[in-house]
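S.K.: Have a look at this prediction, sequence included:
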Amino acid sequence: MSTRSVPDVSALLADPIVKVGVAFAAVTAVLPFVLSQSMLSLVTLAIVYAILGIGVVVSIGYSGQLVISQAAFAGIGAYTFVKVTAAGLPSWGGVVIATVLTTLIAGLLGATALRATGIYLGIITLAFNELFVILLNLFPGFFGGDAGISSPNLTLGLAAVGVPEYVQHHWIAALAFIGVFLVVRRILDSPYGWAFRSLHEKQIVSQSIGINNAKMRVLAFVLNGAVVGFGGALYAPFVGYISPSLFNLHATIDIFIVAIVGGLTLLSGSLIGGVFVIFIPELLRGIQAYDNVLFGLLLIFFLIYLPDGIGGSVRDFVRERRQSSASAEEADD
């Protein structure tokens, strides 16, 4: 007679990732009842940026590829969502189509651009980002030009009748982040993640032990594109309109900052980075003459004194506390 193993709930709840996930879910459920509409909308936008930052964690933090086309991938997702939903496709179908199309374009770009490495790859992907913005401006009748185009809405439908749209946006963003986090974490904890990290360390060594470097580099590039394209598809309806200026190099830098501040090797750290990118400029809005300078100084501080980001510093602190507690317990025994 066979017996089924019963999951160890206490061990599961002891997992730091599970603790963070439970805390995140609890906070996002409560926030609509304690924050104003404008403040909650900023939190929603920060979560979307956290999703975009996960793409940077994959491309740079794990696989070590300098991809400077994050805003272009987000723009492809955003414009695809707007166009296909405006043509009559259901909004959630628009999110799927936008994510798939961005993934395919990322695959095509990756298959060609990844012949280069390092700064050369960065230049190629930067050129792609700039060409994307130029293309948007070349056809203002279709893409809206500098005036931009409005975006169809994205809601939970009948599942949330009577719930304000901005609250639905917040819940959708939170669920989307949890979904992206779990999927990407599962991939990075698999042999694929190990292969990505080996690319980051030493490609010659990884190839000598049987890893197909070209395949892994393209896969990392595609995963990055899929995550960022999905984030872009959410960004459009949550903001309400899109324009070429929202997807230029400055936007790519903002997405980079999300990952840098949160920690380039920490998926959960992108939440910290998202809050930083959205709320710090808001806090500095009262001193507009110096806000860019102060924002830049804060970024320099992180790069010099917190190279692993706030998330990395918190992780190291927790590890040290655990080691100290373990050592103290051993000494008492």
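M.R.: Received, thanks. Residues are numbered from 1 along each chain as shown.

S.K.: contacts, neighbours, all on C-alpha from now
M.R.: Noted.

S.K.: Give me the buried stretch members for stretch 308-327, please.
M.R.: 308, 309, 310, 311, 312, 315 (16 or more other C-alpha atoms under 10 Å).

S.K.: Identify those among those residues that sit within helices.
M.R.: Within those, residues falling in helices by DSSP state H are 309, 310, 311, 312, 315.

S.K.: In TSV, list the buried residues of stretch 308-327 along with distance to residue 327.
M.R.: Putting the buried residues of stretch 308-327 into TSV (distance: C-alpha to C-alpha, whole Å) gives the following:
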residue	distance to residue 327
308	25
309	27
310	26
311	24
312	22
315	18
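
S.K.: Next up, a structure to set beside the first:
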Amino acid sequence: MMAQLSQFRLKGLLILAIVIFAVPLFITNPFHYGLATQIALIAGAVVGLNLLVGFAGQISLGHAGFFGLGAYFSAITTSTYGWSAIPALVVGALGVAIIAWVVGRPILRLKGHYLSMATLAVGFIIAIILNNEREITGGPDGMPVVPFDVFGWELSPFGQYTLFGMEISGDLAWYLFAGVILLVAVWLAQNLIDSPIGRALRSVHGSEVAASVVGVNTAKYKSLVFVISAVYASVMGALYAHYQGFVTPAIAGFDFSIILITMVVLGGMGSTIGVIIGAVVLELLPQLLADFQDMEMVLFGLILMLTMIFMPKGLLPTAANLLAKRRKKSAGGDV
């Protein structure tokens, strides 16, 4: 069974890679490249959140706080103190990991709506700090961020680069970079899911009491996956800040936390590729509904509501179940 799941996840990773590298064949507009890059970076954070929500069964309504911490740490250290982007990203992720471990140990003892309120409070605290520390963060007005650099080589959406002898634009280069980062994030998540840690997380999701009875240290694994999901958010937040070239406290706000958790639920909790689809749908829907002006948010909410009513397990799991039923019915008819 585990071998079949591993093969299924490998196929999903290959399909994702094909889609990512095929997208440039269909778009040439810088705006569309920008949207695709943004989707890839946010989807990476959602993959990490899915480990916490979809596999460990722990809710987080303040995860944008960790996204914002990673973004601001990289922005401040590179733009104000002259750090290179890679050390800033790594040190920021380590700092977020420590914060998540310290915060997660007590709040993950809570369950249900108590846990939701606690994680929500963590997100609010981070957003308030980023808003109030004007001298460091720029306050509500935000702050500019220098381009992402790797050993002195700057990656900017406005530059021109050479890849395998071909001249490519900066927006395409950033999209390919973000796509590769997303693939790595998915690969790491899938390896974690198939490891003993992943099996422990699924047991915690199923029943913490039963998991404890068979020797699983539930507090340890819940804290561990909370830290891992926070690191995912921090890394993607840092990259997002460098790509946008500007960052504001809204990136750590409650609204963005709700968007992240909605992407997980919409795509299908426990489905790595599913949550990426959720991120794509939730990012593209406002663009597709923009022509409806005043009715945009009404239609947006209506679509999400109908999706949750008729596809409660999420987009990808529901589609997979329907396909499996059709195949089973077809096989039965052949017999």
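M.R.: Happy to help now that I have it. Computed from a prediction, not measured in an experiment: that's the story for all the values here.

S.K.: all strands of the first structure, in order?
M.R.: 149-150, 241-242 (DSSP state E).

S.K.: how much does the first one stray from the second structure?
M.R.: Yep, that's strand 149-150 of the first structure we're talking about. On superposition with the second structure, the mean distance recorded for strand 149-150 of the first structure (mean C-alpha distance after the TM-score superposition for the first structure) is 1.2 Å.

S.K.: In the second structure, what range does that strand match?
M.R.: Aligned using TM-score structural alignment, strand 149-150 of the first structure spans residues 143-144 in the second structure.

S.K.: Can you give the contact residues for the matching stretch?
M.R.: Contact with stretch 143-144 of the second structure is made by 75, 79, 137, 245, 246, 247, 248, as judged by C-alpha atoms under 8 Å, 6 or more residues apart in numbering.

S.K.: what do you get if the cut-off is 6 Å, keeping everything else the same?
M.R.: Stretch 143-144 of the second structure has contacts (C-alpha atoms under 6 Å, 6 or more residues apart in numbering) with 245, 246, 247.

S.K.: Then stretch 104-120 of the second structure?
M.R.: Applying C-alpha under 6 Å, 6+ apart, the set of residues contacting stretch 104-120 of the second structure is 59, 60, 61, 62, 223.

S.K.: So which of those residues belong to helices?
M.R.: Using DSSP H, those in helices are residue 223.

S.K.: Which among the contacts of stretch 104-120 of the second structure count as buried?
M.R.: 59, 60, 61, 62, 223.

S.K.: Now which residue in the first structure aligns to the second one?
M.R.: For residue 60 of the second structure, the aligned position in the first structure is occupied by residue 67, per TM-score structural alignment.

S.K.: separation between its match and residue 115 of the first structure?
M.R.: Taking C-alpha to C-alpha, to the nearest Å as the measure, residue 67 of the first structure falls 13 Å from residue 115 of the first structure.

S.K.: And residue 190 of the first structure, by the same measure?
M.R.: From residue 190 of the first structure over to residue 115 of the first structure the distance is 25 Å, taken as C-alpha to C-alpha.

S.K.: if I line the two up, what does residue 266 of the first structure land on in the second structure?
M.R.: So, by TM-score structural alignment, residue 266 of the first structure is matched to residue 271.

S.K.: Share the number of residues neighbouring its match, please.
M.R.: Counted by other C-alpha atoms under 10 Å, the residues lying close to residue 271 of the second structure total 23.

S.K.: same thing with residue 155 of the second structure?
M.R.: 21.

S.K.: Is it correct that it is in contact with residue 148?
M.R.: Yes - assessed by C-alpha atoms under 6 Å, residue 155 of the second structure is found in contact with residue 148 at 5.3 Å.

S.K.: and residue 248 of the second structure, what pairs with it in the first structure?
M.R.: Aligned partner of residue 248 of the second structure by TM-score structural alignment: residue 243.

S.K.: try residue 49 of the second structure
M.R.: Using TM-score structural alignment, residue 49 of the second structure sits opposite residue 56 in the first structure.

S.K.: And the aligned partner of residue 180 of the first structure in the second structure, how far from residue 40 of the second structure?
M.R.: With TM-score structural alignment as the criterion, the equivalent of residue 180 of the first structure in the second structure is residue 185. Separation of residue 185 of the second structure from residue 40 of the second structure (C-alpha to C-alpha) stands at 10 Å.

S.K.: what does residue 4 of the second structure give?
M.R.: 27 Å.

S.K.: More neighbours: these two, which one.
M.R.: Ranked by neighbour count (other C-alpha under 10 Å), residue 4 of the second structure and residue 40 place residue 40 first, with 27 against 9.
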